[in-house]
Every structure is written in C-alpha cells, then in structure tokens.
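Participant: Quick one: sequence plus predicted model below, questions after.
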Amino acid sequence: MSKSNSKRKQISLNAFEMNCVAHLSPGLWRYPGDKALRYKDIEYWQEVAQIAEKGLFDAIFIADVIGVYDIYRGNDMGALQTALQVPVNDPTQLAIIGASVTKHLGFGVTAGVPFEHPFPFARRLSTLDHLTKGRVGWNIVTGYLPSANKNMGSSELPHDERYELADEYMEVIYKLLEGSWEDDAVILDSKSGHFADPTKIHHIGHHGKYFDVPGIHICEPSIQRTPVLFQAGNSVRGRKFAATHAEAIFIAPPTKEYAKVAVKQVRDALIAAGRDPYSAKIYCLATIITDSTEELAEAKYKDLLSYASTQGALVLNSGWLGVDLSRYDLDDPLSNIKSNAIVAQVEALSNSTTGDGREWTLRDLIKLTGIGCQGPKFIGSPAQVADMLEDFIAYSDADGFNLAYATTPGTFADVVEFIVPELQRRGVYKEAYSEGSLRHKLFGKGDRLGHEHIASRYRVNGAKSSINDYAGTGRIKPKKKDIDYVI
C-alpha cells in the first residue's frame, strides 16, 4: 500500500542514449529485438524520442566521446571488437531529429570544450535551440580519453586545468549567447529595410588565456539563449565547476548510500558557489529491468546478462578509470587501482561496499557494469521497482534518474509501460508536461537563465552606443559607460 502523497518528492527521468552501437551495455546489441544497430537511421531516433515523450521523460540525455577506448591492453582492438562506443556518430543532429516528432521532450547533447572552439560552437547551440523551439540542453564535458587529444593534435591538460579552460570557455559562451545581441536588437523594419539595429549588437572583446574572441555572436537570440546546462564532473574540481555553471548534474553512484554522500557534496558545492542548493537537479545513473511480475523481470535480467560482454566491460572501465585493467587480477580490490583520469569514479566505488561488507573488487565492478555500467539496477515488478525508486530518492535527496538501457529502445519502452503508470498512481511522477522551453519545464521560472546565475553577469546593462564606435577593434570600447558588462 502506497504512502501518503504529502511531502513525497517527484521523480524525474531521462533516457540515457548515445549515437553508437554499444553505449553502457556492451554485447547487448546481439539480444533479440534490440535495435542498436539502427543507430544510423533517422527512424530509429524518432522512435526513441516518441517513446521517451510518451513516458513524460524530461529529456534524452545523449552521451558522446571524441576518441576511442584504447587503454585496455594498450590498443583499440577490444573497443572495435565489442563496438564499445565506436563507431560513434555526432550527437547534436539527434536533437533536431527527435524534436521533429515530439512537442515537449528535451534533448541534452554532450560536447567537449577542448575539441571545438567556442565561437562556432555558440552558433551550433543557438541553431539547436532555434530548431527545437527551446528544448535543447548542453552536457559540458572536459574530455578524458587520451586518444581524443592525440587525434586533435593537442597535448592533454592536467585534470584540474581542464576545468580552468572550461571556465573560460563558458565565459566566452555566455558573452556570445547572453551579451552580444540585446533582446530588441531584431527590429524587422520593412519600411527602412533594416532587419536589426546594429547599435544593439555588441562585439564581446574577449581576450583570455585560452581564447581570443573579439567579435559578435553571428546568430540572433534563441528562446533560451543559453541551453539548459548539464554537467557530470564529480571530482572535487568537477563539482566546483558544476556548482558554478550547471542546472542539471549527473552522478553515477553504485549504491544509494554513496548517492546520499554524492548528492550532499553537490548541494554543499552549490551553497559554496553562492547558489540555492536546489537550484540544480541531480540525476543518478540507473538501469531498470522490469516486467509485469517479479519472476518475469528476474528471468529477463538473467537472460540479458547472458549477452553481456566481459571484454567490453573491461574496455569501458579501463577508459573510465584511465588504467589498463588487463594488468590486474579480477579479485584485486578497487583500492589497489590507481587512476588519474576519472577521480570521482574510483572514489565512488572504492568507498562503497558490495552489500555483503566486502570491499569492491574488479570482478564486482565488471559484474556490475555488464549492463548499464556502474549505476544501481532496479529489477522487479512495477510495484517493486517503484518502491526502490522512491526509497532511493527519499534516502539520497536526488531528483531523478538518467536511465541507461540494457536493450534499446526496449528498456525505455518497459519503463514507460510498467513503471511510469505505477509512479503516477502513487503521485510521484508528472501527469503531463508543462508548456514552454526545457528550462521552464524543469524549473517553472521562464525560458532564460535567472539573474542569480553567473551567465547574467555578461548581459548588456544600461544605455547603448553605436557598434560603429568600436567595430573592427576586436574589443568592446564603450563610450560614457554606454555598454557595461558586469563581470
């Protein structure tokens, strides 16, 4: 019997996808009925989007990597043999494809700041926000695969310096999206033939350590201007970055006990950054395996596990942890594994127990990550899974889940068929979408970033001057304080 609906937290869901064959469940593309091999087809992505919207998911969260997982055994053969996140196509077009057949669903696309200059990327963001009618988000990543830097012809920055670069990258993005075009810059004066008022379109004059961007943003403002900002950095430095910029934060705790610790760390970081601790939504990685009964769900999970690739899991975790796991015995404790690449992943697992009091071993890690990677698995009937989801949210203080799939889109379809109605019956899941942009649907406070967000510092304030006063100089030179970027 369900508890009273009073003071029960609403649960949010995202579908966690990637434009590839094997995302977080290597080997499962072979499972009967799985459609991952159709990742190159528009119709496949339209189907995924329609299933997610039917289930009132907040968004499809689309992961990405630039590079290949080549740390395991020192080469990329394992990744290629198991199709582990390679081949991988660009994620950004999927937002437009999905938006074309949906009305409300959001699309969070991943893009790494080291791999595309902020000037053209700002145009990409504005284009996506225009074409999705304000339903796009950006998952900001700093990159972690060494192969990506090698193929870009650049050296890999130290972990914390990657976030220093990312901070400046965000400054450029905010200046372009928030501060270059004023809200009334587009005038559409058919009599004079003037599309825009150039005095209300400003050169940003950015000259920093990593980037020089003197000019204007070359797109007119979109509905959200800056897309909803997602982030998944859970190291100490990553949390600081997320607390400064992110509106939705993705974490991957293996247990609800560690989720509680990780969520508190994020909430505390938001407070330290001068923000409301609940100004960002926190989504936990998880996988749901369900059916009409517990017996059918357990049988389904056992059947799915028989297709999981041990080699693929070792390849994936070698990339995540930044260490060749072929050098370790499967029964070695994770605390013996030294990693510099993803500090938070090691911390999350090595500080958690397996549930029977033992420390995590590599064998435990591979078993856990065979399906849906390291997030918890919720397996059972609709009522059982709903109980587990409610308990996890109540205990951890998270806001929802990024749902990895065992099979695609079958896992998502099962959630929509079995779990969403049960959560709605309990009063802990929305019955309909709100109107408006993705940001407004998530927070109910309008389309734009609020004045408390760091991006607001880069908006034009005060009376305006002619752009011709400083056009071509490569920097903003306001006259009589006509333009004031409050930085």
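Facilitator: That came through fine. Numbering: from 1, shown residues only.

Participant: can we go C-alpha only for contacts and neighbour counts from here?
Facilitator: Fine.

Participant: Please enumerate residues in contact with stretch 129-141?
Facilitator: 95-96, 99-100, 104-113, 125, 128, 222-225, 227-233, 436-439, 447 (CA atoms under 8 Å, 6 or more residues apart in numbering).

Participant: let's see it at 7 Å
Facilitator: Contact with stretch 129-141 is made by 96, 99, 105-113, 128, 222-224, 227-231, 437-438, as judged by CA atoms under 7 Å, 6 or more residues apart in numbering.

Participant: ends of it, how far apart?
Facilitator: 19 Å (CA to CA, to the nearest Å).

Participant: May I see the buried residues of stretch 326-342?
Facilitator: Pro333, Leu334, Ser335, Ile337, Ser339, Ala341, Ile342 (16 or more other CA atoms under 10 Å).

Participant: adding another structure so you can compare the two:
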Amino acid sequence: MKRRQMHLVAFLKTGPTFHHHGAWRHPMAPLDDILRPERYEHVARVLEAACFDACFFEDFAGIFETYGGDFTTMLGKGGQINLLDPLMVLPFMARATSRLGLGITLSTSFYHPFQLARMLSSLDHLSGGRVAWNVVTSANDKEAQNFGLERIGDRDTRYGRAEETVEACMKLWQSWEADALILDKVNGRFADPTKVHATNYAGRYVKTRGPLPTPRSPQGHPVIMQAGSSPRGRAFAARFAEMIFTFQFQKSDMQAFRQDMHARMAAHGRDPRHCAILPSLDIILGETRAMAEEKRALLDSLVDPELALAITSCHIGIDLKGMPLDKPLAVLAEDVQVRGSFDILMQGMQAEKGLTLREAAQRYGTSCMAPQLCGTAQDVADQMQDLFDSEACDGFVVTPTTFPGMFEDFARALTPELQRRGLLRTAYAGKTLRETLRD
C-alpha cells in the first residue's frame, strides 16, 4: 500500500514581511527586486523543484491602520503589506513553471461573482489548470472603505454573501459544457452555442446572469482554499474547501481541528480525503542545531517591538497603542473582532504559561503564533513526520523566514530528507493542481 504523502503549500506575499516581522531586515534577504517579476519567477521555480503542491498569496486590499489609527508603524517599519496586486504576479509565475499550483486570495465581500469567475477561469486556462482561490470574507472596515463601503458586514452577513458568491461562481464555471468550444475552421464552427447556458443565479446578497465568455477551464473550476477557524468559517470550509489553511499551536489542537473538519465534511456527504488540512509552520534550518538556533536568535532580535504591537493589533482588531502591556492577554477577550487570530494568541499563552500582552505581541511578531521548527533538516523532518503520522494534518502551509533563502534551504536539504523517508513525492503525477492534491 502506498504511503500517505505530505501536501506542501508555500505562503507568499508581495511585500517585506511574512510571519516573522524581523526577517526582511536580515542581511541575506534581498529587497531590491521586490517590485520585479524575477523575484516571483525565481521562488516559483524553487518551489516546483522542491515538489511543493502549490503556493498562494495572502492579501489585504490596503494597508493595516488598526494600530494608532493610521499606517505609520505598519508602513514605516515594514509590516505585512502587499506592494503589488498578486493577481498581476501569478501569470509570471505560471510561465516560469509547469506543475506548481498557484493560489490567490480574493474577497467575496468586494468582488462580484461574475468578475471572480471570469478572472479565475482565465488564470486557470493560462496556467494549464493550476489555480486555487483562497476564499476570504474580509473583516476590516478600512479595507471595505477602499471599495466604497462604509463598514464591513457582521460575520453572518459576510459568510452568507461568501456562500452565495461561491455558489454563483460554480454555476458560471459550469455555463460552458466541456466540449462547447469546437474550433473547426473547415466547417466554420467556432463553438456550439447550444452548449453554453445562462446562469440566472439570484440569492439574497448576489445576483448574476451569465454565461461567462470564458470556456470551461482545465480544472472545471479552481481549487477552493479557505482559512476560517470560527464555527461559521468551519461550516463554510466543510461545504466548499479542498485545502484548509489553519493555525494551531499544539499537536492536540491540530488533531482536534482535523477531526472536527472531517466530521463536518462527512455531514455534507463529502469525502474528507478530498480536502487537505494544512496547519501553518515557520521553519528555520541550519547545518547544525546550534547554527539554526543562532539564526533564530538573530532573526528574533530584528523584530521591532512597536511593529510587533502593530501587527498584533491588526490581526485581532484591537488598537493596542497606549494599553497597559504588562496585563495578561485574556483581558482583551471581550473586545476581540477577529476571533481566530485571538484564539491562536490564547493557545500560545497556555503553552508558554501566561504571556503578558507585551510578551504575546513580541512572540506574535516572530511567527504570528505558528509553530516554529528550528534545527537541521533531519530535526525538522522528524517534527513534521511526527505531526503528519499522528494524523494532525495532511501536510503544511510553509511560511518563509528569510526570503527566498528559507525556501532555497528547504529545496536543498529538507525536500531530499522528506523524499528519503517516503513522505514527499519525487515527481508530479498529474498536470493540474487538483490532480496533484488527489495523488
């Protein structure tokens, strides 16, 4: 019987900072190419050589302004920003690769289903069937105001719209039958109009007619990815997700999340094997354990304390500027707007025996509370294998520390070690992302 193998997805941004908010300041982290296509083409080739299933771009349509009510700290100190629209970057990465999946974050609160369906179907064609859509609802009023809305809706409204948007997109993607495009020059038949259909979707929040002008794409529709951790988010993922990006701090929490999602998917009649559950990991590799720990200490020393507070503020939806930082984190519980990120902070607090707000923010600044694996390739592979074999996950979303150096180290040292153990493919079996995930 074939051994179960890991699915690996790389977390990317078109900005300086990923999860570790000091890594962009590392002397081995180039920045002069941050607005150039070569930067993203290079990392795509590295990830494909390392046999990753996919990469995806996390996105926020604007600049976070929660901390202090403006973007001074976030922008000035190099926080989580996308300097380029990831949608414009993916075609360059598609041309540089042939098997790597390519994921994009797009909000159902701001984009109409017809626009989403057309963009994603076009990308799926241009990439040969390798596109994933990370479905988000967004939760920030400032982001909503960039799109002409006064406020973002409450969670139930956002997820209600998200469900209808995905339903409408699915209908639009099916508006062309698979063989509707004929391309017969001799007989003058370009397409069969009887095999192209209006959609006529009308819900409470969205409405669209269709059909798309874009033929059915190689995958039929993009792979659906989702990262919600609230009960409403989990319910959404159970219906639609084929990849779930999740944060848990401890193995027991990962196992509980995976079991819960499997039960929810089964209740919808879905095969849980058709959804990869992927907790986030940060990885720091060294030739020896001591060298890896030395690298981590250097990286941690580069995190600006005010930036750590700013990114924590943005992720939990509370302005921490001017708050008493020596109080326990739990005092914020009643005011939290983004439940999932706060729960991750609380998990870290339990694991590290009562973090204060200052300590939690500084810890959050080094990894956004994702587990951080540090050591040699053998050490890190041992920890990944333990989580994987314990059925805590189906693989991992891997976030870089130094970029692109961590992914280059992964490809050189960790990929061969995982392959030697039979935990990672040595070649791609299929052409599309969905085929890769089902392999």
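Facilitator: Perfect, thanks for sending it. Every value quoted in this text rests on a predicted model; they were computed, and no experiment measured them.

Participant: any idea which of the buried residues of stretch 326-342 of the first structure is closest to Ala432 of the first structure?
Facilitator: Ile342 (37.4 Å; CA to CA).

Participant: Which position in the second structure pairs with that closest one?
Facilitator: Using TM-score structural alignment as the criterion, the counterpart of Ile342 of the first structure in the second structure is Val338.

Participant: Nearest spatial neighbour of that match, chain-adjacent residues omitted?
Facilitator: Excluding its sequence neighbours, the residue lying closest to Val338 of the second structure (CA to CA, 6 or more residues apart in numbering) is Ile316, at 4.8 Å.

Participant: Any idea how many residues pack against Asn351 of the first structure?
Facilitator: Using other CA atoms under 10 Å, Asn351 of the first structure has 12 neighbouring residues.

Participant: That one: what's it in contact with?
Facilitator: So Asn351 of the first structure contacts nothing (CA under 7 Å, 6+ apart).

Participant: how far apart are the helix ranked longest in the second structure and its match in the first structure?
Facilitator: Counting by DSSP state H, the longest helix found in the second structure is helix 155-173. Compared with the first structure after fitting, helix 155-173 of the second structure deviates on average by 0.7 Å (mean CA distance after the TM-score superposition for the first structure).

Participant: List of residues touching that helix?
Facilitator: 108-109, 113-114, 117, 137, 199, 201, 203, 205-206, 210-212, 216, 220-221.

Participant: ok, of those, which come out buried?
Facilitator: Among the contacts of helix 155-173 of the second structure, the ones that count as buried by 16+ other CA under 10 Å are 108-109, 113-114, 117, 137, 199, 201, 206, 210-212, 216, 220-221.

Participant: Show me which of the residues you listed is closest to Glu294 of the second structure.
Facilitator: Set against Glu294 of the second structure, the nearest of these by CA to CA is Thr137 (39.3 Å).

Participant: just checking, what residue in the first structure corresponds to that closest one?
Facilitator: Match for Thr137 of the second structure (TM-score structural alignment): Thr142.

Participant: pretty sure its match contacts Phe115?
Facilitator: No. Counting by CA atoms under 7 Å, Thr142 of the first structure stays clear of Phe115, with 8.9 Å between them.

Participant: quick one, strands of the stretch 201-350 of the first structure?
Facilitator: 206-207, 212-213, 228-231, 248-251, 281-290 (DSSP state E, counting those that start in this stretch).

Participant: Now these in TSV, please, with extra columns for distance to Leu157 of the first structure.
Facilitator: Below are those laid out as TSV (distance: least, CA to CA, whole Å):
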stretch	distance to Leu157 of the first structure
strand 206-207	20
strand 212-213	19
strand 228-231	19
strand 248-251	23
strand 281-290	27
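
Participant: roughly how far apart are the residue sitting nearest the centre point of the first structure and Ala246 of the first structure?
Facilitator: In the first structure, the residue lying closest to the centroid (CA atoms, centre = their mean) is Asn139, at 4.0 Å. To Ala246 of the first structure, Asn139 of the first structure is 9 Å away according to CA to CA.

Participant: Next: Gly153 of the first structure.
Facilitator: Gly153 of the first structure is 29 Å from Ala246 of the first structure, by CA to CA.

Participant: between those two, which one's more packed in?
Facilitator: Taking neighbours as other CA under 10 Å, Gly153 of the first structure and Ala246 compare with Ala246 leading, 25 against 9.

Participant: Show me what the more buried one lines up with in the second structure.
Facilitator: Per TM-score structural alignment, Ala246 of the first structure is aligned with Ala241.

Participant: Am I right that its match is in contact with Met225?
Facilitator: Yes. Using CA under 7 Å, Ala241 of the second structure is in contact with Met225, at 5.2 Å.

Participant: residues near the counterpart of Asp397 of the first structure in the second structure, how many?
Facilitator: Applying TM-score structural alignment, one finds that Asp397 of the first structure aligns to Ala392 in the second structure. Using other CA under 10 Å, the number of residues around Ala392 of the second structure comes to 23.

Participant: Am I right that Ala392 of the second structure falls within a strand?
Facilitator: No. Ala392 of the second structure: not assigned to a strand; according to DSSP: H, G, I helix; E, B strand; the rest coil it is coil.

Participant: can I assume it is in contact with Phe249?
Facilitator: No. Contact between Ala392 of the second structure and Phe249 fails when scored by CA under 7 Å: they sit 11.4 Å apart.

Participant: For Gly76 of the second structure, give me its contacts.
Facilitator: Residues near Gly76 of the second structure by CA under 7 Å, 6+ apart: none.

Participant: now Gln350 of the second structure
Facilitator: Counted by CA under 7 Å, 6+ apart, Gln350 of the second structure has zero contacts.

Participant: what range in the first structure matches the longest helix of the second structure?
Facilitator: Going by TM-score structural alignment: helix 155-173 of the second structure matches residues 159-177.

Participant: And for stretch 279-299 of the second structure?
Facilitator: Using TM-score structural alignment, stretch 279-299 of the second structure pairs with 284-304 in the first structure.

Participant: neighbouring contacts of the matching stretch?
Facilitator: Counting by CA under 7 Å, 6+ apart, 250-253, 372, 375-382, 400-405, 411, 414, 418 sit against stretch 284-304 of the first structure.

Participant: nearest residue to the counterpart of Cys373 of the first structure in the second structure other than its sequence neighbours?
Facilitator: Aligned counterpart of Cys373 of the first structure in the second structure: Cys368 (TM-score structural alignment). For Cys368 of the second structure, ignoring the flanking residues on the chain, the nearest one in space by CA to CA, 6+ apart is His19 at 5.4 Å.

Participant: All good on my end, thank you.
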